[in-house]
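A.B. asks: Sequence and predicted structure, then a few things I'm wondering about:
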Amino acid sequence: MITPALPPFHDVLRRADIGRPAELPDARHCPPPVFAALVRSDDPRLRHLGLVLLNERVTSGRTGDEEETAELAALLPAVVEGPPESALVLARLHERLGPYRRGLRRPSWRTAELPVRVRIAWLRAELLNEPAVIRTEPRGELLYQAVRELTVARAHRPEQLVSELAAGGDPVLQAAALRLAREGLHAALLAPARVREYLIGLTGVDSASVSAAALAELAEPWAASAPLPADRLSPCLAADAVITRPEAADAALAAAARHGHGGLLRQVLEDPDLPPGLRRRAMELLGDLADREDIGALTAVAAADPLLLGGPAVACLRGLHRRGHFPRDAHVPAVIGLALADHSIPPHEIATVLFTCRQTMLRVLLDADPGDPSWPRRLALLVALAGQGTGELPIG
């Protein structure tokens, strides 16, 4: 079935015809000798045709067994010559067939006069085959462009590639390491535990954007299979770090919540030197970690600045409510106090979180002098309480 493919190609060689006539067989089914005849031709047009056909064969996924793939890889020219189009195709072939060229010299593309686009393709091929090249490659736009075009699926040594990029000490390379680590995780090319190691290492880099992105990824559910040590997160939540790297602080707070570090959230909440938004978010996130015994302390913190922390405190109580941690009667006055101080808190949310203490809530709301200016707000809370629909309370 393959043998009849030879005569048409030999006819092409004799005529130096590169028009790809219809009678030419499909490159996916041609044996290596056919490609050898074209790639090693003295005519640059036929060499280019041979490279194009070989690239079609390789990208089709029909490269045969390992022995045949190595035979195809051995056909690649040892020098970069011809038009830029040929050099570009050759770079793509080296990108895919590089591991099969055992013991064969890589073309010296750096000394060739090539357009920038082609040089980027050659450098990308080197990185995908030999990630250690990153250590000696000059930092610059050529490297950055090549790195931006990397995909973990094309890498022949994905773990080493991500490791070299992460250790490169350059924000562009570190961002690429983070991107490829994510790709490798979702494509099942890198183990989750290995990706966690990369991410943990990237949390401490100088680039705030890379650190924040690594922390955000560590806040994903998959990364919480093993708790992240709190001391990996606390430096990002110190007062000076929060000012200089606010995006990293936000991500560190989310990661602390995901990994169960309620104590770290409490530290942020109770630190008046930290930004208000960060403290509010810490209060909200505690709804997933605190328990009933913490309600008194949390409402006391909120009561010290109800306009700042009242809303987040109620959000925290809603989180506790969803998890079955309900306030006690002793907590009702403090919660009502937050609602009276901050009128932006929806009354129905107060009625919901205090539903198990509704009798006490009713007594606290009614315990005010007739001329008390808080009565309009108290009435709104009473209406919300009546809206619970139990019918047991003497309201309305």
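C.D. replies: Arrived safely. Numbering: from 1, shown residues only.
A.B. asks: okay, CA-based contacts and neighbour counts for the rest of this
C.D. replies: Will do.
A.B. asks: And the helix or strand residue 352 falls within, what does it pack against?
C.D. replies: Using DSSP states H and E, residue 352 sits in helix 347-353. In terms of contacts (3 or more Cα pairs under 8 Å, 6 or more residues apart in numbering; DSSP states H and E), helix 347-353 is packed against helix 306-322, helix 332-341, helix 375-386.
A.B. asks: Which strands and helices lie in contact with the shortest one?
C.D. replies: Counting contacts by 3+ Cα pairs under 8 Å, 6+ apart, helix 332-341 is packed against helix 295-304, helix 306-322, helix 347-353, helix 358-366.
A.B. asks: any chance of the helices and strands packed on helix 347-353 in CSV, plus mean neighbour count and distance to residue 359?
C.D. replies: Output for the helices and strands packed on helix 347-353, formatted as CSV (neighbours: other Cα atoms under 10 Å; distance: least, Cα to Cα, whole Å):
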stretch, mean neighbour count, distance to residue 359
helix 306-322, 23, 18
helix 332-341, 20, 10
helix 375-386, 18, 10
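A.B. asks: ok, structure two:
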Amino acid sequence: MDSSSLAPPVLSDYAINLAARVEAFIRAEIIPYEKDSRRDSHGAPTEALVAEMRDKARAAGVMTPHIRPDGAHLTQRETAIVLISSGLSPLGPVACNTAAPDEGNMYLIGHVASPELKARFLEPLLSGQARSAFFMTEPASDNGAGSDPSMMKTTCRKDGDHWVVNGRKAFITGGVGAAVGIVMAKAEEGACMFLVDLPDPAIQLEHSPNTIDSAMPGGHGTFRIENLRVPAEQMLGEAGEGFKYAQVRLSPARLSHCMRWLGACIRANEIATDYACRREAFGKTLIDHEGVGFMLAENRIELKQCELMIDWCASVLDAGSLATVESSMAKVAVSEALMRAADRCVQVMGGAGVTQDTVVEQIFREVRAFRIYDGPTEVHKWSLAKKIKRDWKAGRS
């Protein structure tokens, strides 16, 4: 076999130029907003701030950049370079409409929904005029679905030409202020997904906790769903296929987290490097002290490893695989490496690293949450270990 046939396809000039435009936009227009005081009680940008940033993104031609003007999605490898650029500021994904959960929800609706549902629910998301929420996780106090979605307690039953949904959902990112909801519930046929207009009086916020991260508008609330009536035509796909559709969303959305937070840590490392090259102590700049210089060298190595891991997993997705195993591997490797890199940035900067004078402190907090979001590291390792055992048994049979 010609080894050249194994090489991944070359990134398009369109995607390369787009990523450069996104990066220039984030650095020039969005980074200054990091000092903007328009924040809610959880430290997240207010709706007014989001709208203002998105107006600028539209004017710059970088709104929802991973979706081409004709509605086609960039390849996953192309998406990576664009989303890494948008992640250079914690506000960047919100401004450019590449943030979770909207990015993953758009991907799911685009792949599963009917043309009618796309026109009604997807178009407002693509334009950045609306935000969305994915209602799957349930409260631990109810022993509901978390890392194990099969434990889902929320139910749905057919009632004429409607479905009636009851249950509670927790850690629903962006739920407050969202206009589109994807609600997962369990029927006799199995798991189901529904597209719903928000707000709806049947979906009530119970609690919105303060969390370690503060970049995502709408919080991570707990909601009670009481007798939510959803027209049957608003079911996403077919009854009982909800977990299969979740797999369509799962790997790309998991990898998108890696992309965005890699961008954030690249920025944190830039700031820490600048600090270390300017600050002097004991007769020389900090970077000339091995203890500091080596930390920045380790960051450079691990950031490149993250970039390559993302590109590898994206290539698997682009080849048509669900990449369930590969995305688990990438999620563990990237989240753990970025945590170490962000921690080194704080350490290099000393006292300055733990203040809000730079964005490094926020990026450190955000990346700590990443080790849990879309599946904790330990759950992914457990799943991978099960796969290793299955492969071992299959090899002995």
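C.D. replies: Now that the structure is in, tell me what you want to look at. A quick note: this is a predicted structure, and the numbers were derived from the prediction, not measured.
A.B. asks: Any idea what the TM-score comes out to?
C.D. replies: Remark: TM-score between the superposed chains equals 0.21 [TM-score structural alignment, normalised by the length of structure 1]; 133 aligned residues with a Cα RMSD of 6.5 Å.
A.B. asks: Let's have the helices and strands packed on helix 347-353 of structure 1 in CSV, adding distance to residue 129 of structure 1.
C.D. replies: What follows is these, written out as CSV (distance: least, Cα to Cα, whole Å):
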stretch, distance to residue 129 of structure 1
helix 306-322, 50
helix 332-341, 62
helix 375-386, 66
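A.B. asks: Of all those, which one is nearest residue 358 of structure 1?
C.D. replies: With Cα to Cα, the closest approach to residue 358 of structure 1 among those belongs to helix 375-386: 7.4 Å.
A.B. asks: Against which helices or strands is the closest one packed?
C.D. replies: helix 347-353, helix 358-366.
A.B. asks: between the ones you listed, which gets nearest to residue 186 of structure 1?
C.D. replies: So among those, helix 347-353 is nearest, using Cα to Cα, at 39.0 Å.
A.B. asks: And that closest one, what's buried?
C.D. replies: 347, 348, 349, 350, 351, 352, 353 (16 or more other Cα atoms under 10 Å).
A.B. asks: what's it in contact with?
C.D. replies: For helix 347-353 of structure 1, contacts defined as Cα atoms under 8 Å, 6 or more residues apart in numbering pick out 314, 317-318, 321, 326-327, 335-336, 339, 358, 380-381, 384-385, 388.
A.B. asks: Distance check, residue 294 of structure 2 against residue 265 of structure 2.
C.D. replies: 17 Å (Cα to Cα, to the nearest Å).
A.B. asks: quick one, which of these two is more surrounded?
C.D. replies: More neighbours surround residue 265 than the other of residue 294 of structure 2 and residue 265, with 27 against 13 (other Cα atoms under 10 Å).
A.B. asks: which SSE is that one in?
C.D. replies: helix 242-278.
A.B. asks: Break down the stretch 151-300 of structure 1 into its helices, ranges please.
C.D. replies: Secondary structure of the stretch 151-300 of structure 1 (DSSP state H, counting those that start in this stretch): helices at 158-166, 171-186, 192-202, 208-218, 239-244, 246-258, 262-270, 276-285, 295-304.
A.B. asks: mind giving me a markdown table with those helices and columns for mean neighbour count and distance to residue 36 of structure 1?
C.D. replies: A markdown table is the format used below for the helices of the stretch 151-300 of structure 1 (neighbours: other Cα under 10 Å; distance: least, Cα to Cα, whole Å):
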| stretch | mean neighbour count | distance to residue 36 of structure 1 |
| --- | --- | --- |
| helix 158-166 | 21 | 31 |
| helix 171-186 | 21 | 35 |
| helix 192-202 | 18 | 42 |
| helix 208-218 | 23 | 47 |
| helix 239-244 | 15 | 60 |
| helix 246-258 | 23 | 55 |
| helix 262-270 | 20 | 66 |
| helix 276-285 | 22 | 65 |
| helix 295-304 | 18 | 76 |
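A.B. asks: what residues are up against residue 225 of structure 2?
C.D. replies: 165, 166, 167, 168, 169, 202, 203, 204.
A.B. asks: still on that earlier bit, I'd like to know which of the helices and strands packed on helix 347-353 of structure 1 lies nearest to residue 182 of structure 1.
C.D. replies: Using Cα to Cα, those put helix 306-322 closest to residue 182 of structure 1, at 30.2 Å.
A.B. asks: What is the closest one packed up against?
C.D. replies: helix 276-285, helix 295-304, helix 332-341, helix 347-353.
A.B. asks: what about these, which gets the closest to residue 123 of structure 1?
C.D. replies: That would be helix 276-285 among those, by Cα to Cα, at 43.3 Å.
A.B. asks: buried stuff in the helix holding residue 265 of structure 2?
C.D. replies: Buried residues in helix 242-278 of structure 2, counted by 16+ other Cα under 10 Å: 242-243, 245-246, 248-269, 271-273, 275-276.
A.B. asks: again with stretch 48-63 of structure 2
C.D. replies: Quick answer for stretch 48-63 of structure 2 (16+ other Cα under 10 Å): 49, 50, 51, 53, 54, 55, 56, 57, 58, 62, 63.
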